[in-house]
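Chemist: Task: produce atomic coordinates for the following.
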Amino acid sequence: MSMIEMLTKEMEQEANTTRRMLERIPDDKLDWQPHPKSMTIRQLATHIAELPSWVALALNTDGLDFATAPYEPTPIHNTADLLALQEQSLNEAKTALSQATDEQLEPMWTLRNGDEIYSHTTKGEVVRMSYSQIVHHRAQLGVDLRLLDIPIPGSYGPSADEPF
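Modeler: Model prediction:
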């Protein structure tokens, strides 16, 4: 199996788990946050839904400079918007991966804010980092949902709420 095939398979598996988590968010809880330093559920979930688009970003560019392209989250108003955003991001990622070769994962990619370099890694590492970020933030969302007493789906097996 090629790296592209493995990355595609992993992306699709994680997307299913992420979709099951995002669809649990009640519309009336989007602005809830567990702590003043924490993101609201809207901010966190939007970030999670947008992260698959980083696959195409990594494969089709040499980097991202927040000084010239500041982050502007996609506005979402309800869970349906959120799920549509995730599907749009996934479609971008799937298209980019379907057109890529393993060799295209090797060039370097830089994340920066002007002169400050946050990371300088291969494009393949950026793709994997985007997957890791999804899992990381999905776990944060799981804690938020648990605090709201919303049942959590299993990720890699059963959860306390879904014994499978």
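Chemist: contacts and neighbour counts: CA atoms only from here.
Modeler: Noted.
Chemist: Would you mind confirming that Leu64 is in contact with Asp115?
Modeler: No. Between Leu64 and Asp115 there is no contact under CA atoms under 8 Å: 12.0 Å.
Chemist: The two: which is more packed in?
Modeler: Taking other CA atoms under 10 Å, Leu64 and Asp115 do not tie; Leu64 has more neighbours (17 against 8).
Chemist: so what's that one closest to, chain neighbours aside?
Modeler: Leaving aside its chain neighbours, Leu64 sits nearest to Leu111 (5.0 Å; criterion: CA to CA, 6 or more residues apart in numbering).
Chemist: quick one more, to check against the first:
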Amino acid sequence: MSNREFFIKRWEAEGPPTLRVLKALPADKLDYRPHPKSMSAGELAALLADEATSLIELCDKGSITWGGPPKNKKLGELVSEFEHASKTVSEKLRKFSDAAWDKKAPFYVEGKDAIGETAGGLCWLWLFDSIHHRGQLSTHIRPMGGKVPSIYGPSGDDPGT
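Modeler: Next up is the predicted model:
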């Protein structure tokens, strides 16, 4: 199994728990933040959707131009975007060559390559970052009045499947 194939396997394993976390958010409380320096639930949800969507750009263009996630989207839109992007990224990466996976892929912030990674390196970075932010977001759910879904195993609210 190549690194790219292993990534696809992990990407597809991490998508469903992230989707469960997004769907568990009370849609009317997306402005919740546990501390003034913390990102709000809505900001974290938008970041998760936008990071997944940016991997489509990486597959199509060989680079990502980052402007940050759009603001003020409704939860339903973010869930739909994440679902679509998760599926699309898997499909596109299945067609990706290992040479394309190993090719340098700029991550542009204000016109400059901010990371200097390969396409594969950016994919792994995005996956790890989304897992990190999913964890942050999962800690927002219960104080918002929602029920925390199973991620890797049972939660206090969900025995898992």
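Chemist: where does the TM-score land?
Modeler: The TM-score (TM-score structural alignment, normalised by the length of the second structure) is 0.85; 160 aligned residues with a CA RMSD of 2.2 Å.
Chemist: Would you confirm that the residue nearest to Leu64 of the first structure contacts Ser119?
Modeler: Yes. Between Leu111 of the first structure and Ser119 there is a contact under CA under 8 Å: 5.2 Å.
Chemist: Neighbour count for these two, which is higher?
Modeler: Neighbour count, other CA under 10 Å: between Leu111 of the first structure and Ser119, Leu111 has more, with 18 against 13.
Chemist: which position in the second structure aligns with the more buried one?
Modeler: With TM-score structural alignment as the criterion, the equivalent of Leu111 of the first structure in the second structure is Phe107.
Chemist: Can you verify my assumption that its match contacts Ala114?
Modeler: Yes. Contact status for Phe107 of the second structure versus Ala114: in contact at 5.8 Å, counting by CA under 8 Å.
Chemist: Tell me how far the aligned partner of Gly76 of the second structure in the first structure lies from Gln133 of the first structure.
Modeler: In the first structure, Gly76 of the second structure lines up with Ala80, judged by TM-score structural alignment. Taking CA to CA, to the nearest Å as the measure, Ala80 of the first structure falls 22 Å from Gln133 of the first structure.
Chemist: now swap in Trp109 of the first structure and tell me
Modeler: 17 Å.
Chemist: neighbour-wise, which of the two wins?
Modeler: Trp109 (22 against 16).
Chemist: is it true that that one lies in a helix?
Modeler: No. When classified by DSSP: H, G, I helix; E, B strand; the rest coil, Trp109 of the first structure is found to be strand rather than part of a helix.
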